[in-house]
Every structure is written in structure tokens, then in C-alpha cells.
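> after the sequence you'll find the predicted model.
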Amino acid sequence: MSDVSSLETFDRRESEVRGYIRSFPVVFDSARGSVLTAADGREFLDFFAGAGVLNYGHNNPAFTRALIEYLEHDGIIHGLDMATSAKKGFIEAFEKLVLEPRGFDYKLQFTGPTGANAVEAALKVARQATGRANVVAFTNAFHGLSLGGLAATGNSHYREAAGIALDNVTRLPFDGYLGEGVDTLDLFEKMLGDPGSGLDLPAAVIVEAVQGEGGINVASSAWLRRLRQLTADNGILLILDEIQSGIGRTGSFFAFEESGIVPDIVTVSKSISGSGLPMSLVLLRPEVDVWKPGAHTGTFRGNNLAFVSARVALEEYWADTALTDGVKAKSAVLSDALARLAAAHPELGAVVRGRGLMFGLAIDSDRTLAGRISKEAFTRGLIIETSGAHDEVLKFLPALTISDDELARGLQIVSDSLDAVL
């Protein structure tokens, strides 16, 4: 009998492209809430949440019950874009609990089940609606690794894997990229008004309100409002990528809500299904919905199991403010703890940034340190990843449902791990 905890099978047969298995080299067997259990019985606190997929924790019992009941009822599993009871239930819940309370009027497009496919659809429909090809994206952006999304992604590690030129995107500096006191949109406004700038009038601007993979960079509300005004004044569509920062991650359902803007297009994935089942969608202002039937398809654009758990997640967590109130309280605990950690080690010059339960501890003075903390934390029973152009940011993405005790315990492990590696 083979050793249940051995990684030999993966080393022997899985592609060299595998990534997270190298950072967290154990065979995981089960999970509940914010705890993962390995095949050898070891338990790990989760400050990773599936890279933002598991905002409501692992195997949330409310979702598990609904999925089991649906399967026992012989509910439709695969439905392409046909009408099903599961999809109808999700659309009605999304309309009632997300769109109507916020005064949003969006059409829903169900794309292939990855966030990258939602981005591809958003870029395609923006180009169709405007008749233009160029798109503006920002430094340190991450929009997926299919070719359209990759063209809008900033990180050279991912871009170099494309194998071809990544065209039709103009890169501009994100908020804060040039330091405090510099409004990077001055450059965008100048280029839009100057026929000699070389900037082809964009079909769209795509942006994250909080950059996740780019290092937990937070766009200010003022910056987002100015960006919305610039795009509106110039007939440019504004796409907000909410794939990692959305579904309550920064406190509100969408990260852009704090700014008060209304984008033309919104991409949603990761935690929208609630349960971790694959699901993505694009929200479109009705006048932007210029698709011809079947113009963007996908065999698995109708994941009905995901529709079931997504509906339950909305009904369970977005009918009142209990979840967002909890996120606000835990955010204060997380922010304060990281501020104390940075203050305890002034020689590092560490910077704390983030919102809600999406935070980063950026340590630019030693770009290897965040990775070493992550590795040490793993040996102590905590899963936490890094982000940023140099992996210099220790990235905190605990489940929104994490208990106060679990949050405190994980933060203590981070503090102990920092002390250990120093």
C-alpha cells in the first residue's frame, strides 16, 4: 500500500507547471471552515482561502446540505446556457439581494467557469460595443492567463510564458505607483487630450479596485471616481475586475462600492459560487450587451451545482449585514495586528495595506522575507501566500467566516514566524 502522505505520485506524473504544491508540500485530505487536514492527520489554519475562492470557508454546511439535496433530487448538472431551475433561482436571488439594493441595472452573462474567461468575454464585448481595439490596463494588474487577460496582466513572469506578442493594451501607472502625492491619472488625461501621445482611443479601461496578485495595492475612492469620469467623458467603457476582491472580500459585496462609481462591466468569479465550485459571470449595462446569440460560448458555462450553492450563499449571507459587520470587526483586528508587527521591526520598513480581509504586509527592504515567513508559517501549521512583483508581500486572505480565535492564532503564528526567520 502506498504512503497516503507521499508526494511521489505528483512528482512522477504531474506537469512541472504545478505551483502551490511546491509552497505547501503535503497531501490534503479534508477541510472544514478555516482548517485543512492533511492525509497524515496534521491540521493547518487557512489564511489563503483558495486564493480568494473560499470566502465562506471550506465545506460550509449550508452549501453542502443544499448540494446533496439537489443531487438526490436528480437536479440538472450540465445545462450549457439552457434555462434550468438552478440558474433561475440564482438569477432571482442575485437580482433581489445584490442588484436591487444597490440600484444596479446589469444583464448577467454566464461565461466559462474561470475568471480568465469572464475577462476574455468582457474585453471582447467592450471591443464589439465600441468598435475599437485598444484597452488600457495598469501596472501590477492581474487579469488571468489566457491571452486576452494576459495582455492586460502586468507581471513579466506570466507574460513571458505566452510565447507570442501581447498586443492591443496600453499600460498606465496604477494609483500610488509613482509615490504619494502623484495622481497617476494626470498622465491618462493628458494622453487622451493629446493627438501626439500615441494613445489610440481605448475601447475600455480594465482595473482592480484592490490589486490582489499585484501586491494588495488599494485604489483610492477619489482615484476611482476620477477614472470613472475620464472614461465616461471620452466614451470609454470601464471594466472592474472583482474576481478576487469581490463577494465581500473588502467588506462590501463589490470592492468598487466604497467609491460610489457604477462600472459599465464587472467580472465576477472565485467566491461567487460560495462552495468553491467553478463559476464565473460578467455583469453588463444593458446597452453594452451587444452580443449575438452564441457569440461567446463555453461547454461549462452552465454549472448548475455552482448556481445552487451561489444562491444559498446569497440568501445565507447577503440578506442582512451580519457578514459585513463581522468582516469590519475582523478587519480592524487584522489591520491593528499587522501595524503592531511592522512597528515592532522598524528596520524592515514594512508597509501595511489593504481593506476588509484582504491585506498585505509589504517588505521591500528584503524581498525574500515574505516568502521565508510563508515557509516558516507552514511548518507551524498556517497556510499563507505571497504576492507582488517580487513576491515581497505577505498576503492575508482568511475566510470571511473565520472565528476570532482562529484569526488571533494565525496572526500569532505569523509573528512567531517573522521572529524565527529574523
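All right, it came through fine. Numbering: from 1, shown residues only.

> rest of the way, CA atoms for contacts and neighbours
Noted.

> and residue 200, how far is that from residue 236?
Noted for residue 200: a distance of 11 Å to residue 236, by Cα to Cα, to the nearest Å.

> so which of the two has more stuff around it?
Neighbour totals were compared for residue 200 and residue 236, and residue 236 leads with 22 against 17 (other Cα atoms under 10 Å).

> list the contacts for that one?
Contact partners of residue 236, counting by Cα atoms under 8 Å, 6 or more residues apart in numbering, are 130, 201, 202, 203, 204, 205.

> same question, residue 422
Residue 422 sits next to no residue when contact means Cα under 8 Å, 6+ apart.

> chain neighbours aside, what residue packs nearest to the residue nearest the centre of the chain?
Nearest to the mean C-alpha position of the chain, by Cα atoms, centre = their mean, lies residue 244 at 0.9 Å. The shortest distance from residue 244 to any residue other than its chain neighbours is 5.6 Å, reached at residue 52 (Cα to Cα, 6 or more residues apart in numbering).

> shouldn't that neighbour be in contact with residue 248?
No - counting by Cα atoms under 8 Å, residue 52 stays clear of residue 248, with 10.5 Å between them.

> need the residues touching each of the two.
With contacts defined as Cα under 8 Å, 6+ apart, no residue is shared by residue 52 and residue 248.

> next one for the comparison:
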Amino acid sequence: MDLFEKYESNVRGYIRSFPTIFVKAQNATMWDHTGKTYIDFFGGAGSLNYGHNDPAIKRAIIEYIERDGVTNALDKATDAKYHFIEKLQNTILKPRGLDYKIQFVGPTGTNAVETALKLARKVKQRSKIVAFTNAYHGHTLGALAVTGNEFYHDDYYGVPLNVTKMPFDNYFDSENQMDSIDMMRHYYEDASSGYEVPAGIIVETIQGEGGINIASVEWLKKLEKMCRDLDILLIVDDIQMGNGRTGNFFSFERAGIKPDIVTVSKSIGTGLPMAIVLMRPEIDQWSPGEHTGTFRGNSLAFVAGAKALERWDNDTFSKEILAKGAKVEQRMKAIAARFPQHIGDVRGLGMIWGIESPVEGFCGQISREGFERGLIAETAGATDQVIKFLAPLTISEAELDKGLDILEASITAAAAKHPINE
């Protein structure tokens, strides 16, 4: 690891949590240079929902390269883009009654967020955007402005401009919960409140990096209705929670809502860089070339993404996700029952789960213990108080069982190193 220490920037992060050199990966198993195997509960931070090196996806990419398919066409038409758009429309959008146009943007999720914010402001001719407590939307300046965690903020970035933060669902931990939607509606309907009606509201239906915070169906429905009533564009950031993570392809399907704009990235390209913005047709008010980017035409990602979407031709994959998620929930809750003083909550949906601890440093210790035992699992939340399950949706039963066994052993070891004084 000396070479990385010597030549790579101090900003490197995950290499510090998982200090080894990985050389091979298949589905939810990774191998390092010593031959040691690891079960992957990290899943490329949600970019590998379809696993490492899926055979069908790999064959499709190799065949495309071997026939000298166009690699980067910017926004020119290619057969790779044609087949991806056709597959996304016919398999995902139209069956769900979603009439969306597709904008291909720069290759990362934060590019999609920047585009969505810029478009909302252009369409509504207002500058304000509302985001929520504990939100995470990316690290470029516009996306950072709507991200909550203070760790990523410095005043001299100038990022908080034209953004208002509001409480996410169940943000206030009390018996008499304040309804943040009612609060916002009151502000925006009162001409003397000092709050301007925003151009858009951006929300994650489940906050992943924020600590696995799940918005209720009722809250999401009220949010949509307020946006409709007050002429505000509803933007759902589905970059990490989309692509089947919750059991449905889109995380907002469970609430029956239809956002005006949706940002999608990570697994839409199966781990290859691609990001898109979905928008209602009347919102597509760009002039040609008004918002561009050199790498908005990653043909290898188009090929891989179209092949991955074949898993959604029927409901078999969705059922598999929910069944595996139920197993994770059952095991995590059983583990939590063993350590009531160390584990305060287990929460999740589908194949996104988190174990929260009130004990400082406990979840970080779990991650370290897991790595030593052959498990890749990261922490989440403002103080890393949650250990996060984000494995590929395609993880085999054997890999899942092995990973959960390692997780339990790691929690047991971490608890021994963090004794609770009676």
C-alpha cells in the first residue's frame, strides 16, 4: 500500500477503510492480491446492484468492443444509445405510466443533481431550492448546497446560497412529531412568513448516506400534493435507492407518486459511468446545446445498462430482492436482540438496511472487524452511527448467509471491545 500512500491524494477514503489491493470480483465476492476473499456488502456504494462482472453484461460489452462499437459519441445517435432508450422506455417507464423524457448528463450522480437543480430554476424562474436534513446529493457545488452533512461544507465554498433546509420525515425524535410538510405549506402560503416559494424540492425517499432514514408513504404523498398545489417541482434523487434497491425499480413507486424530475445514476450503467435526468416532457425547456458535457454518451454503459434492464422483463427479480431483504431484516433484528445496549435500531426496506448504535465508534469498529474477517461494509450517518447493508441485489444465498455470519461475528467482537458500564 506504500505506493498509494506516496502518490495518491490525501482525499482517498475507502482505501483507508479497506486497506488491501483487490484484483478480482464476481457477483458479491471480491479477491485481493493475497487470494483472500471478501463478501461485498458495499456494492460500489450502490453502483453494483447487478453484481460484479455479471456474465450476460460482460458478454454484451465484449461483443460491442469486438465489433468496434462507438465508445464515446457525446450526444450523437448510436445504436447503443438507441437500444438503451428503447429498453428503458418499454421495460421501465411505460409499464409504470411514467411519461418522461431522458437527458444524458455528465457521468456521475452529482452531474444529474446539478442538471435537475439548474433545470428547475430555469423552468420556474425562481432561484430557491428546498432540501432536507441529513440529505446527501453529491459534492459539486450545487449538489453540495443541498447536502446536509457539515463534514462536507466549508463557508468559503459559498454553497448554501439559494437553498433552504427543512426537516425530513421523523426528523424530530419526540412523541409529538412535527409534520414538516404542514410546516412548509404554512410558510409558503403565508405571504409575510419571509419564505419564498421555491422552484423545486429535492428529496431522497430513503436517505442512504444520511443513516437509512425512510420517508413514510403518507409523508411522500403529502409532499407531492403540496408541490402540485403550490406549483413547485418535485425532484426525487433516486441515484442510490433506485435501480431496484427497495424491491421496485424506483424507490418512489411504493408511495404511488410521480415526481416531475428524477435523477438516476450508479447502477443504471451497472457500475460504468452514466447518469440521467428523467423529466416530464413539458419541463424539457432546454435549447439545443444549452447544457452539455463531453462524457454524456458512454456507449459501454448504454450496452451494459440495456442488458441489465432485461432482469425487469417480469417480476421475478423484484420478488427475489424482497425475499433476500426479508432474510437480512430477520437476521439483523435477531443480532440486535443479542446486543440491546449496543444496538438502538434496525431499519430498512428491500435490500437497503442499517444497524444504528448509540455507542460512539461502535459501527466503525464493526466495519474494521468485518474487514479482518472478510466482509466489506461501510458506515453511514452524520457520526458514522450506522453500519450499512448495500450488497448487490444479485447476491447468492450462499454469499448472503456467509456475509451475515461474518457481520454477526464482527458485531460480537466489536461489543467485546466496547463494554457497556452498568
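Looks like it came in fine. A quick note: this is a predicted structure, and the numbers were derived from the prediction, not measured.

> quick one: map residue 67 of the second structure onto the first structure.
Under the alignment (TM-score structural alignment), residue 67 of the second structure pairs with residue 73 in the first structure.

> the alignment partner in the second structure of the residue nearest to residue 244 of the first structure: how many residues sit nearby?
Here residue 52 of the first structure is matched to residue 46 in the second structure, going by TM-score structural alignment. Using other Cα under 10 Å, residue 46 of the second structure is surrounded by 27 other residues.

> what sits against residue 46 of the second structure?
240, 241, 266, 267, 390, 391, 392 are the contacts of residue 46 of the second structure under Cα under 8 Å, 6+ apart.

> now swap in residue 337 of the first structure and tell me
Contacts for residue 337 of the first structure (Cα under 8 Å, 6+ apart) come out as residue 411.

> give me the stretch of the second structure that the one helix or strand it maps to matches.
Using DSSP states H and E, the element containing residue 337 of the first structure is helix 322-344. Aligned by TM-score structural alignment, helix 322-344 of the first structure falls on residues 316-338 of the second structure.

> next, the spatially closest residue to residue 355 of the second structure that is not a sequence neighbour: secondary structure please.
Nearest residue to residue 355 of the second structure, sequence neighbours excluded (Cα to Cα, 6+ apart): residue 346, at 4.7 Å. Classification of residue 346 of the second structure by DSSP: H, G, I helix; E, B strand; the rest coil places it in strand.

> for residue 346 of the second structure, give its distance to residue 168 of the second structure.
In this view, residue 346 of the second structure and residue 168 of the second structure are 19 Å apart by Cα to Cα.

> these two - which one has more neighbours?
The neighbour count for residue 346 of the second structure versus residue 168, taken as other Cα under 10 Å, is higher for residue 168 (23 against 20).

> contact partners for the aligned residue in the first structure for that one?
Using TM-score structural alignment as the criterion, residue 168 of the second structure maps onto residue 174 of the first structure. Residues in contact with residue 174 of the first structure (Cα under 8 Å, 6+ apart) are 138, 139, 140, 184, 219.

> would TSV of those residues with secondary structure, neighbour count and distance to residue 157 of the first structure be doable?
Formatted as TSV, these follow (DSSP: H, G, I helix; E, B strand; the rest coil; neighbours: other Cα atoms under 10 Å; distance: Cα to Cα, whole Å):
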residue	secondary structure	neighbour count	distance to residue 157 of the first structure
138	strand	22	16
139	coil	19	14
140	coil	26	12
184	coil	17	24
219	coil	20	23
